[in-house]
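Asks: Any chance you could fold what I've pasted below:
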Amino acid sequence: MKLLKDILYGVGIVAVNGTTDTMVNAICFDSRKVGLDDVFVAVKGTLVDGHSYIDTALNAGANAIICETMPVNLVNGITYVQVKNGNAALAIMASNFYGTPSKNLKLVGVTGTNGKTTISSLLYQLFKKAGYKVGLLSTIKIMIDDKEIKATHTTPDAITINKSLAEMNNAGVEFCFMEVSSHGIHQKRIEGLVFEGAIFTNLSHDHLDYHKTFAEYRDTKKLLFDGLPKTAWALTNIDDKNGAVMLQNTKAKKQTYALKTYADFRAQILENQFSGQLLKIDDNELWSKLIGDFNAYNMLAIYATAQLLGLEKMEILRLLSELENVDGRFQYYISGKNITAIVDYAHTPDALKNVLNTINALRTGNEDVITVVGCGGDRDKSKRPVMGHIASEMSTKVVFTSDNPRTESPSEILKEVEAGVEAQNTRKVLTIENREQAIKTACQLAQPKDIILIAGKGHETYQETNGVRIDFDDYKIVKQLLTSLEK
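Replies: Predicted coordinates for the structure are as follows:
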């Protein structure tokens, strides 16, 4: 148990009713998980306001309430603490409760529209190969050295983050690599964390359902860099027009990487093919199993980060050449009939364009590129016609299909995707709502040497409709379908 006043250290407090010398057992923001002598933090979420569940938390045994708005009726013997921001309070309290675990390892945050998962996961892989105990907080999973925990959000809630970091401390972890989403930053989930450094990958059209404007989305990402201490470093992709913006107000040591312009860390693509690409980094040639311009940027960011964290240059280059692709990121399978199927998480216009650019740069021109793609429900609607335009413009054939419709009508989503198809490209397009049937159709259309791109879900192993998730793995399904067609 911890003293309430100790875990409130650093929180922006407006008023207190009761004593903060009370002992609390745990911190909760979900009233269903509250137990005896827990402190309940009433957080205002996008869908639910925790203030509505204060009575439920008290009935479950909470002895302290943290809130932005004081209840009208205060219960005797209960401590009420009014704070400026419930989300920020939750994060700072979680950090204090677990002993500020981010101070006891080197924590690196990775933010941007695309590349977060690849960079953080491959940094984890590289440092493991270098012999270190390493942690990972990513879209796909949480790793506490060798222990794996499935992740549910790009940036977990503040309690999960700090509890995981505390477990990493106990396991002797020296480095941790963390995806930092714009939602996580905006919802203050990273408050109280001490970062060794931060990486900016790129910025393009995404999450405008949440942030409303691109400027707000960009400025939210920038907050990660604004909050870095002067002892940290800030690494940015200076080829991206928003790269310099990230560094404007940071106190951290500024570092840049680029393929096209002058930067502290530079790389050049010498050769690119389906089996990998030859890169030149700091006058040293490196063969990477990861292909495409976007992966060249990822590899360069990893190289720069490893140097900034103290690894020796030649060891980094050797380890980079050994890195394997991340699940659902340009993950490919070549069938017995020489049909290449590629599964990629590309769910933004820029990511889809990057993947199709890579594929089109590698093909000889005689093969068909058959793209299977859709857009998720309850997310940014403005990108749907853009995705439809890119897929139909840059592919030989396209099958539009369902992709996690959530609470929206799949057919209505597909109409919005189709709206982006120009007249000259309509002959290329099929629309098949059932995702498995869409993938099957793409496999049936494919001839030897053709390339099938299945975009949008990547590593996800489910399809979500009206709150229900069913098992669905693009990679497994396309592999099974192509194998069955060979018989």
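
Asks: Could you use CA atoms for every contact and neighbour count after this?
Replies: Will do.

Asks: Please report the distance of the nearest residue to Asn325 once chain neighbours are set aside from Lys163.
Replies: Distance criterion CA to CA, 6 or more residues apart in numbering; nearest residue to Asn325, sequence neighbours excluded, is Leu290 at 6.2 Å. Counting by CA to CA, to the nearest Å, the separation of Leu290 from Lys163 is 33 Å.

Asks: Here is a second sequence; please produce its structure as well for comparison:
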Amino acid sequence: MKLLRDILYGVGLTAVSGSTNVMINEIRFDSREVGMDDVFVAIKGTLTDGHNYISKAIDKGARAIICEELPGQIIDGVTYVEVDNGNKALAIMASNFYDNPSRNLKLVGVTGTNGKTTISSLLYQLFKKAGYKVGLISTIKIMVDDETLPTKHTTPDALTINHHLKMMNQIGVEFCFMEVSSHGIHQKRTEGLVFEGAIFTNLSHDHLDYHKSFAEYRDTKKILFDGLSKKAFALSNIDDKNGLVMLQNTKGRKYTYALKTYADYRAQVLENQFDGQLIKVDDNEIWTKLIGNFNAYNILAIYATADLLGLEKMETLRLLSELENVDGRFQYYVSKEKIIAIVDYAHTPDALKNVLDTINALRTGNENVITVVGCGGDRDRSKRPVMGHIASEMSNKAIFTSDNPRSEPPHAIIDEMEAGVEPQNTKKILSIENRKQAIKTACQLAVANDIILVAGKGHETYQETNGKRIDFDDFEIVKDLLESMNK
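Replies: As a prediction, this is how the structure comes out:
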């Protein structure tokens, strides 16, 4: 238990009713989880408002309430604290409650549209191979050194983040690599965290349903860099036109990386094959199992970060050559019939184009590229016709299907994808709502040496429809289908 006044250190308070000199058991922002002597933080969410559940939290034993608006009825014996922003207050309180765990390790945040999971996951891999105790907070999972924990969000809530950072402190983790999404930044989940460094990968069309404009999306990402201290490093991809924007006004030490322009860290792709690529980094050649220019950027960002964190350069290059692909990121399987199936998390126009660019650069021209792709429901609708255009333009055959439809009718999402298809490409597309049937059709159409790309869901092992999640693993499904067809 901790004193409420200690938990509130650094939180901007506008009004207080009652004593802050009370002991608190846990911090809660879900009234259903409140227990005796807890503090309940009322959050104004997109779907629900925690202020509507203050009475319920008190009935369940809440000793204190943190809110943006004091309720009309004040209950004796309960402390009420009014704050400007409930999300920000929650994050700072969580950090205080868990003894500011980010200060006791080197926390590096990775932000951008594409590449966050690959860079953070491979940094985790590399530092583990180098002999360190390492943490990872990513879309795919949370790692507390060797312990694997599930995660539901790219950037978990502030309590979850600090709880796991505290776990890392307890076992002596030295480095932690964390994906930092625009949602997480906007919702203040990273407030109170101390970052050793931040990495910017790239910026392209995504989440405009949430941020409303590209400028707002970009500026939200920039907040991570604006909050860095003078001791931290700010590493940015300046081949992206927004790369230098991220470095404006940051107090951190500025570093750049690029393949095309002059930068502090540079790389050159010398050779690209389906089983890997040869890259020159700092005048040293390395072979990596990760293919494509987009992965060359990822490798370069990892190399630069390792250097900035003090690893020896030649040792880093050696370890880079040993890194394995991240699940759902250009993960491929070759059937007995020599059909290549690739599963990738490409769920944005830029990511889909990058993957198809890589595939088309590696093919001889005699094989067909068959792309299975959908778009998520209840998300940015403006990217759907763009995704449809890219898939149909850059593939020999494109099969439009369901991704995670959520509450939207799958056919309505597919209709919006079809709207982006140019007249000359209409004969190249099929629309099949059932995702498994769409993948099966791709397998049936493919012959020896053809390439099947199953895009959009990547590492996800479920499909979400009308509030329900069913088991669905793109990689296992396409692999099983190809194996069964070869018997």
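
Asks: which one of Leu290 and Lys163 of the first structure has more residues nearby?
Replies: Higher neighbour count among Leu290 of the first structure and Lys163: Leu290, with 27 against 18, using other CA atoms under 10 Å.

Asks: quick one, what contacts the residue mapped onto the more buried one from the second structure?
Replies: Pairing criterion TM-score structural alignment: the partner of Leu290 of the first structure within the second structure is identified as Leu290. The contact partners of Leu290 of the second structure, by CA atoms under 8 Å, 6 or more residues apart in numbering, come to Asp275, Gly276, Gln277, Ala296, Glu324, Asn325.

Asks: whereabouts in the first structure does stretch 31-41 of the second structure align?
Replies: On the first structure, the counterpart of stretch 31-41 of the second structure by TM-score structural alignment is residues 31-41.

Asks: how far does that stretch stretch from start to finish?
Replies: Its first and final residues considered, stretch 31-41 of the first structure spans 9 Å by CA to CA.

Asks: Can you name the residues in contact with it?
Replies: Residues lying outside stretch 31-41 of the first structure but in contact with it, judged by CA under 8 Å, 6+ apart, are 23-30, 50, 53-54, 56-57, 60-67, 86, 90.

Asks: Can you report how many residues neighbour Thr426 of the second structure?
Replies: The burial count assigned to Thr426 of the second structure is 15, neighbours taken as other CA under 10 Å.

Asks: Wasn't it part of a helix?
Replies: Yes. Secondary structure assignment (DSSP: H, G, I helix; E, B strand; the rest coil) places Thr426 of the second structure inside a helix.

Asks: ok, it - contacts?
Replies: Listed by CA under 8 Å, 6+ apart, the contact partners of Thr426 of the second structure are Ser392.

Asks: 10 Å instead, please
Replies: For Thr426 of the second structure, the contacting residues are Ser392, Glu393, Lys397, Ala398, Glu418, Gly420, by CA atoms under 10 Å, 6 or more residues apart in numbering.

Asks: so where do the strands sit in the stretch 151-300 of the first structure?
Replies: Using DSSP state E, counting those that start in this stretch, the strands of the stretch 151-300 of the first structure run over residues 175-179, 197-200, 233-237, 253-258, 265-273, 276-281, 284-288.

Asks: With distance to Lys212 of the first structure as new columns, can these be given to me in CSV?
Replies: Conversion of the strands of the stretch 151-300 of the first structure to CSV gives the following (distance: least, CA to CA, whole Å):
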stretch, distance to Lys212 of the first structure
strand 175-179, 22
strand 197-200, 21
strand 233-237, 24
strand 253-258, 29
strand 265-273, 34
strand 276-281, 38
strand 284-288, 38
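
Asks: do you know which of these lies nearest Gly336 of the first structure?
Replies: Across those, Gly336 of the first structure has its closest neighbour in strand 265-273 (19.4 Å, CA to CA).

Asks: what angle do the closest one and strand 284-288 make?
Replies: Here the directions of strand 265-273 of the first structure and strand 284-288 differ by 50 degrees (axes from the mean of the first three to the mean of the last three CA atoms, to 10 degrees).

Asks: and strand 265-273 of the first structure, how far from the second structure on average?
Replies: Superposed on the second structure, strand 265-273 of the first structure shows a mean distance of 0.3 Å to its aligned residues (mean CA distance after the TM-score superposition for the first structure).

Asks: buried stuff in stretch 248-265 of the first structure?
Replies: Within stretch 248-265 of the first structure, the residues that qualify as buried are Thr250, Lys251, Ala252, Lys254, Gln255, Thr256, Tyr257, Ala258, Leu259, Ala263, Phe265, counting by 16 or more other CA atoms under 10 Å.

Asks: Test my guess that Ile429 of the second structure contacts Gly420.
Replies: No. Using CA atoms under 10 Å, Ile429 of the second structure makes no contact with Gly420, being 11.5 Å away.

Asks: okay, and the common contacts of the two?
Replies: Both Ile429 of the second structure and Gly420 are in contact with Gly388, Ala391, Ser392, Glu393, where contact means CA under 10 Å, 6+ apart.

Asks: how about those residues in JSON lines, adding secondary structure, neighbour count and distance to Thr220 of the second structure?
Replies: Output for these, formatted as JSON lines (DSSP: H, G, I helix; E, B strand; the rest coil; neighbours: other CA atoms under 10 Å; distance: CA to CA, whole Å):
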{"residue": "Gly388", "secondary structure": "helix", "neighbour count": "27", "distance to Thr220 of the second structure": "28"}
{"residue": "Ala391", "secondary structure": "helix", "neighbour count": "33", "distance to Thr220 of the second structure": "29"}
{"residue": "Ser392", "secondary structure": "helix", "neighbour count": "27", "distance to Thr220 of the second structure": "32"}
{"residue": "Glu393", "secondary structure": "helix", "neighbour count": "20", "distance to Thr220 of the second structure": "32"}
